[in-house]
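**Q** what follows is a predicted protein model with its sequence.
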Amino acid sequence: MSAPTSCDAIIIGSGQAGNPLAVALAGAGRRVVLIEENLLGGSCINYGCTPTKTLLATAERMHHIRTAAEVAAPLLPGAGTLTVDLATAIARKTQVLEALREGVRSNLIDENPGITVLAGHAAFTGPHTVAVALAEGTRELSAPLIFINTGTRTAIPDNIEGLTDSGYHTSTTLMELQDLPEHLLIVGGGYIGLELGQMFRRFGSKVSIVENGPALLEHEDADVSGALQSALEAEGIRFVLGAQARRVSRSATGLTLTAHTAQGTRHLRGSHLLLATGRRPNTDRLGLGYAGIQTDEQGYIPVDSNLQTKVRGVYALGDVHPGPQFTHLAYDDYRIVRDALLHGKRRSARQRPLPYCVFTEPQLARIGLNEAQAREKKVPYRVASMPVSVIGRARHTSQPAGFWKVLVGDDDQLLGAALLGGQAGEVMSVLQVAMTGRLRYQQLQEIIFAHPIWAEGLNNVFRDLRRP
C-alpha cells in the first residue's frame, strides 16, 4: 500500500457533531476528510428525531380528529374508528428526511470545497492513520486530528430465546412498515418505547409494553413516571412492569412473548415485536486497538472533559462516548471542540445542563436535578408542584393531563424541573434560560408573560414551595 494521504482532520461519521465540525474546520482553512459508511446526516436525520417526530405529527393529527367532540366540534362519521394509511405516512416521512439528507450533502460537498466526503467503512491502522474501504478499493489517510462520531445502534438482548427465528423490529425497521400491526408488543419502557407505543396506538394498533423495571423511565421520579403511565393507559396502552422477557415464539396466528414476573409467568400475544431495549455504540469495527484506544465494558470510548481520548488528537463525539445520548448534546460536543481548537476557548463537557423532552402526549420535559438526584447528591432543596389543569391554556385546549414540578435551592435559584403536560418542552426552555442566567424563582413569578400562553403558569408554580 502506498503512503497514507495526509490531511488536517479526519471525521469518521456524518452525525450531529461531525458535520458542523467539518464545516467549521474547513472554513478555518483546514483540509478535512469526512467518512460515512451509511447515510449522510447520522442517526438523528435518518433513524431518530426526524422520522419519529414526523410520524408522531401524523398520530397527533389523527388523535385530534378522534377527540374533536371534547371541544364541541362534530365528530365526523367513522372518525372514532379512524386508522392510519401507514404507507402514505411512511412516504411523507421519507420525503421529509430525504430533503434534510440532501441539505446535508449540499452543505458538505457543494458549499465547502475544503471537505472531501468518502463513502465507505473506516478503521484505524495506527494512532493517526485510518484505512477506508471504498467501492474502488482501500485508501489510507493520516491526520493529526481524528474525530470519531459513529453513533449507536439498537442493543439486541441476548437473553431472550427465539428472537432470530420469530422475527422482531428495531425502531429503525418499525418506521418502514407498510401495513399497520394489529397488536404491537414492545420490550422496553424508555422514551423510545413510549413514543413509538403511543404513536402506533393512535395509528390504530393495540399496544402492550413490557418493562423489566418497577416503573417507566427509570431516571425519573416515581410521581412523574406514574402520571405519564396513567395518561398512556387512558389511551388504551397496556403495561406489564417488573417483567423479564425470556422467550418469543411465532405461530400461524402471531407472536407469543413469555415474560417472568413476581406474580408468575405471563404470555402476551401480538402480531409484531419491537425491541426498545437501549443502544450500543458503533465502535466494535473501528480497529480502536491499533490506535491504542480502549473502550469501557459497554463499548463506549472514555474521554476527558475536552472530549479527547487517551490518544492525543483523537476525539470521540456524540453517542459513542459515555453519557446521555441526545442530538442537542452531540451538537454541543461540536461546539466544545470547535471553540477549543479554533477560538482558544475551553469549556468542560462535564459541566453543562441536560435538557430533554419525551415527545409523548402529554410531553415530559426535564432540566437539571430531579428529587431523587438532589437527595443522592445531598443538595438542599425546596419543591413545589402544580397540576396542569389550573393553567388557562390547558383549559382552552382541553389538555388538562399532567403536572409541573420545580426544585429550588437555598439561594432561591432553580435546581431543576420536571414538566408533564402540553408544550412542556417549550416551557422547560424558559426555565433553562432562567437557570443559565441564574435568575431567582421570584423573578419568574413576577415576569409579565403574554396571556394566555402555557408559560404563564410559571407565575404560579412556585407558590407552595416546601421542604421535602
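**A** Here it is on my side, so go on.
**Q** every contact and neighbour count from this point should use C-alpha atoms.
**A** Will do.
**Q** what residue lies at the spatial centre of this structure?
**A** The residue lying closest to the centre of the chain (C-alpha atoms, centre = their mean) is Phe326, at 4.9 Å.
**Q** residues touching it, list them.
**A** Listed by C-alpha atoms under 8 Å, 6 or more residues apart in numbering, the contact set of Phe326 reads Gly318, Asp319, Tyr356.
**Q** what do you get for Gly42?
**A** The neighbourhood of Gly42, defined by C-alpha under 8 Å, 6+ apart, consists of Gly13, Ser14, Gly15, Gln16, Gly151.
**Q** want to throw those into a markdown table with distance to Gly41?
**A** Formatted as a markdown table, the entries for the contacts of Gly42 read as follows, by distance: C-alpha to C-alpha, whole Å:
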| residue | distance to Gly41 |
| --- | --- |
| Gly13 | 9 |
| Ser14 | 5 |
| Gly15 | 5 |
| Gln16 | 7 |
| Gly151 | 11 |
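**Q** how much space between the residue nearest to the centre of the chain and Tyr47?
**A** Going from Phe326 to Tyr47 by C-alpha to C-alpha, to the nearest Å gives 13 Å.
**Q** what's the neighbour count on the closest residue to Thr154 other than its chain neighbours?
**A** Counting by C-alpha to C-alpha, 6 or more residues apart in numbering, Thr154 lies nearest to Arg279, which is 4.5 Å off, once chain neighbours are set aside. The tally of other residues near Arg279 (other C-alpha atoms under 10 Å) stands at 15.
**Q** quick one: the nearest residue to Gly197 once chain neighbours are set aside from Ser385, how far?
**A** Leaving aside its chain neighbours, Gly197 sits nearest to Val207 (6.2 Å; criterion: C-alpha to C-alpha, 6+ apart). Taken as C-alpha to C-alpha, the spacing of Val207 relative to Ser385 amounts to 31 Å.
**Q** put this next to the previous one:
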Amino acid sequence: MHDLIVIGSGPAGYTAALLAAKAKMKTLLIEKNLNNLGGTCLNEGCIPLKGLLHHSLHCADYEKIMSTVSKKISGLRSGLKARLEGAGVEILEAQAKFASAGEVEAKGNIYKANNILICAGSSARRVFKCGNISSPESIFALNPVPKNALIIGGGVIGCEYASFLNNIGVDVTIAEAAPSILYGMDEEAVRALVREFKKKKIKIMCGVGITVPDDGGKVKIKSNETETEEQYDIIIEATGRVPFTQELGLEKAGIETDPKGFIKVNADMMTNVKGIYAAGDCINTPMLAYTAYKEAETAVDNMVTGKSGSLDYVRIPKLVFSMPQLGSAGFSEEDARKNNIDYKIFKYFFKGIGKAVVEESDAGFLKLLTADDRVIGASAVGYEIADIMNEIGLIINAGVSVETIKSTMHIHPSYSEIITEALIFGETAAAVSER
C-alpha cells in the first residue's frame, strides 16, 4: 500500500513525487518509458528546443547542434532519475491503467494507494491524416536537413520551430488559419514580431486553408484573395496538443473528462473521485511546465495538509521562445478593457537600452499597463525578455507599487533595466517610432 501513486514523470509528475517523498509519503512513480523520464518538456519540448535555438545562433551545423543538445538532455535525464531515487521514490517502468478508484494496474500487478495523481501529459494534435506530414518532434531527427519547410500552425510551437529552422538556413513558411500568428496575444507585440520575422525572410500566411496531397505533391494554400501551390521538403504540423488520457482506463475509476478529453479537476486538483488528482497537460489549464509544477504542488499540499488550492492563471508570465521572443504577464489591454479598468500605458523600446544596442539585439519593446499605482499587465518583444517577464510576474503577484519599482536600482548595462526606464521615461519613449 502506497501513500501516493503518480502516473507520468513529466514536470507535474516528478515534482509531485519529490514533494511527496519530502513529506515522508511512500511514493510510487509509474512511467511507461524511462527513456522519456522528465516527459515531453525534458525530452522533446521545452528544454531541447531551447538548446537548439541557443546553439543555432552560433552554429548552423544541425548534426553538431543535435549531438551537443542530446548529450545535455541525457545528462539531465540521468540526474533526474538519481534525484528521484535519492529521495526514496520508487520508480516503475510500465503502462498504468486504473483497475478501480483506488487501484492501478501495471505490468499485470495491482497497486493500491490512498492518493493517485494523474500526470499523463499530452501529445501533438494531428488534424491532417496524410502520411507525409511530420509531427513537431521530427525537428529532432532531420535527415537530411530540408532546404525549405512548411509549418502548419502559427502558435507558440510553430513560431519557435520557425525561428530554429530559419537560423540553420531553411527557407520557412508559416501557414495559419487564424487572422494572425499567436492569435489572442497582444496585437501590438505580435505585429512587431511579424516585422522581425519578415526581416529574417520567414514567410507568414494567415487566414488560409491548406490542402496537402497524399502523394507528397505540391501543397495548396488558399486565402480569400490568393491561391498558391508549392513543394516542400518537410511539412510540420504544429496545431496544438491534446491530453493523453485515452489509455488510462479512467472509466473504471469513474473519473470525469470534458468533451476534449481533459480530466476535470477542482481548485485542489482533485477529480470528481475523492483521493484521485490530476495535474499538468492532461487538465484544461495552460500547457506550461511551470503551471504543472504549481499544480503538482497544490495537489500534494492538499493531500498532506488539506489546504485548498488558489492558483491564479491570469497573472502567470508567458513567453514564446521565438527569435525575437514575445512575452506577456497579467492583464492585456483587451483584458483591462473587458474588466472596465482605467489603465495607463508605459512603453519603452530596446533601442534605448545600451546592452541591447551593442549586442545587436535591440528589436522590440516593453509595454507596461498600470492602474492604481500598480503594474497589472505587460507585453514585450525582444531577444532577452524571459527574465524580464519573470521579474514582472513577481511585481504583479506581489502588488509592488510603481514608485517602489522606479526607485529600484537595476544593474547597468542590462536588459531588465528597461522596466524602470519604461515607468520613468515611458510616455516620451512611446512616441518614438519603431524602426
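**A** Done, it's in. Keep in mind it's a predicted model, so treat the numbers as computed, not measured.
**Q** ok, Val207 and Ser385 of the first structure, which is more surrounded?
**A** Taking neighbours as other C-alpha under 10 Å, Val207 of the first structure and Ser385 compare with Val207 leading, 25 against 20.
**Q** now which residue in the second structure aligns to Leu288 of the first structure?
**A** In the second structure, the residue equivalent to Leu288 of the first structure is Leu250, according to TM-score structural alignment.
**Q** with His321 of the first structure instead?
**A** Counting by TM-score structural alignment, His321 of the first structure corresponds to Ile283 in the second structure.
**Q** go on, Gly18 of the first structure?
**A** For Gly18 of the first structure, the equivalent position in the second structure is taken to be Gly13, counting by TM-score structural alignment.
**Q** check contacts around the match of Leu288 of the first structure.
**A** The neighbourhood of Leu250 of the second structure, defined by C-alpha under 8 Å, 6+ apart, consists of Lys97, Phe98, Glu256.
**Q** the second one in helix, strand or coil?
**A** This points to Phe98 of the second structure. Reducing the assignment at Phe98 of the second structure to three states with DSSP: H, G, I helix; E, B strand; the rest coil gives strand.
**Q** ok, it - contacts?
**A** Phe98 of the second structure makes contacts with Val104, Glu105, Leu248, Gly249, Leu250, Lys252, Ala253, as judged by C-alpha under 8 Å, 6+ apart.
**Q** roughly how far does the first one sit from Met205 of the second structure?
**A** Going back to what we said before, that points to Val104 of the second structure. As for Val104 of the second structure, its distance to Met205 of the second structure is 47 Å (criterion: C-alpha to C-alpha).
**Q** quick one: residues contacting the closest residue to Ala24 of the first structure other than its chain neighbours.
**A** With C-alpha to C-alpha, 6+ apart as the measure, Arg338 is the residue that lies nearest to Ala24 of the first structure, at 7.2 Å, once sequence neighbours are left out. With contact taken as C-alpha under 8 Å, 6+ apart, Arg338 of the first structure is in contact with Leu21, Ala24, Leu25.
**Q** show me the helices in the stretch 1-150 of the first structure, by range?
**A** For the stretch 1-150 of the first structure, the helices identified by DSSP state H, counting those that start in this stretch occupy 18-27, 42-46, 49-66, 86-105, in order along the chain.
**Q** now the longest one on the second structure. Mean distance?
**A** Mean deviation of helix 86-105 of the first structure from its aligned counterpart in the second structure after superposition (mean C-alpha distance after the TM-score superposition for the first structure): 1.3 Å.
**Q** from the contact counts, what lies against that helix?
**A** The elements that helix 86-105 of the first structure packs onto, with contact taken as 3 or more C-alpha pairs under 8 Å, 6 or more residues apart in numbering; DSSP states H and E, are helix 42-46, helix 49-66.
**Q** now do the buried residues in it.
**A** Neighbour-count burial for helix 86-105 of the first structure, with 16 or more other C-alpha atoms under 10 Å as criterion, is recorded at Leu86, Ala89, Ile90, Arg92, Lys93, Thr94, Leu97, Leu100, Arg101, Val104, Arg105.
**Q** confirm Ile156 of the first structure sits in a strand?
**A** No. In this structure, Ile156 of the first structure is coil, not part of a strand, as judged by three-state DSSP.
**Q** so between Val104 and Met205 of the second structure, which is more surrounded?
**A** In terms of neighbours (other C-alpha under 10 Å), Val104 is the more surrounded of Val104 of the second structure and Met205; the figures are 24 against 21.
**Q** residues touching the more buried one, list them.
**A** With C-alpha under 8 Å, 6+ apart as the criterion, the residues that contact Val104 of the second structure are Ala96, Lys97, Phe98, Ile110, Tyr111, Lys112.
**Q** same check on Leu368 of the second structure?
**A** If a contact means C-alpha under 8 Å, 6+ apart, then Leu368 of the second structure has Ile345, Phe346, Lys347, Val375, Ile376, Gly377, Ala378, Ser379, Ala422, Leu423 as its contacts.
**Q** quick check, nearest of those to Gly309 of the second structure?
**A** The shortest separation between Gly309 of the second structure and any of those is 22.3 Å, and it belongs to Ile376 (by C-alpha to C-alpha).
**Q** is it true that the match of His321 of the first structure touches Val265?
**A** Yes. Under the criterion of C-alpha atoms under 8 Å, Ile283 of the second structure makes contact with Val265 at 7.2 Å.
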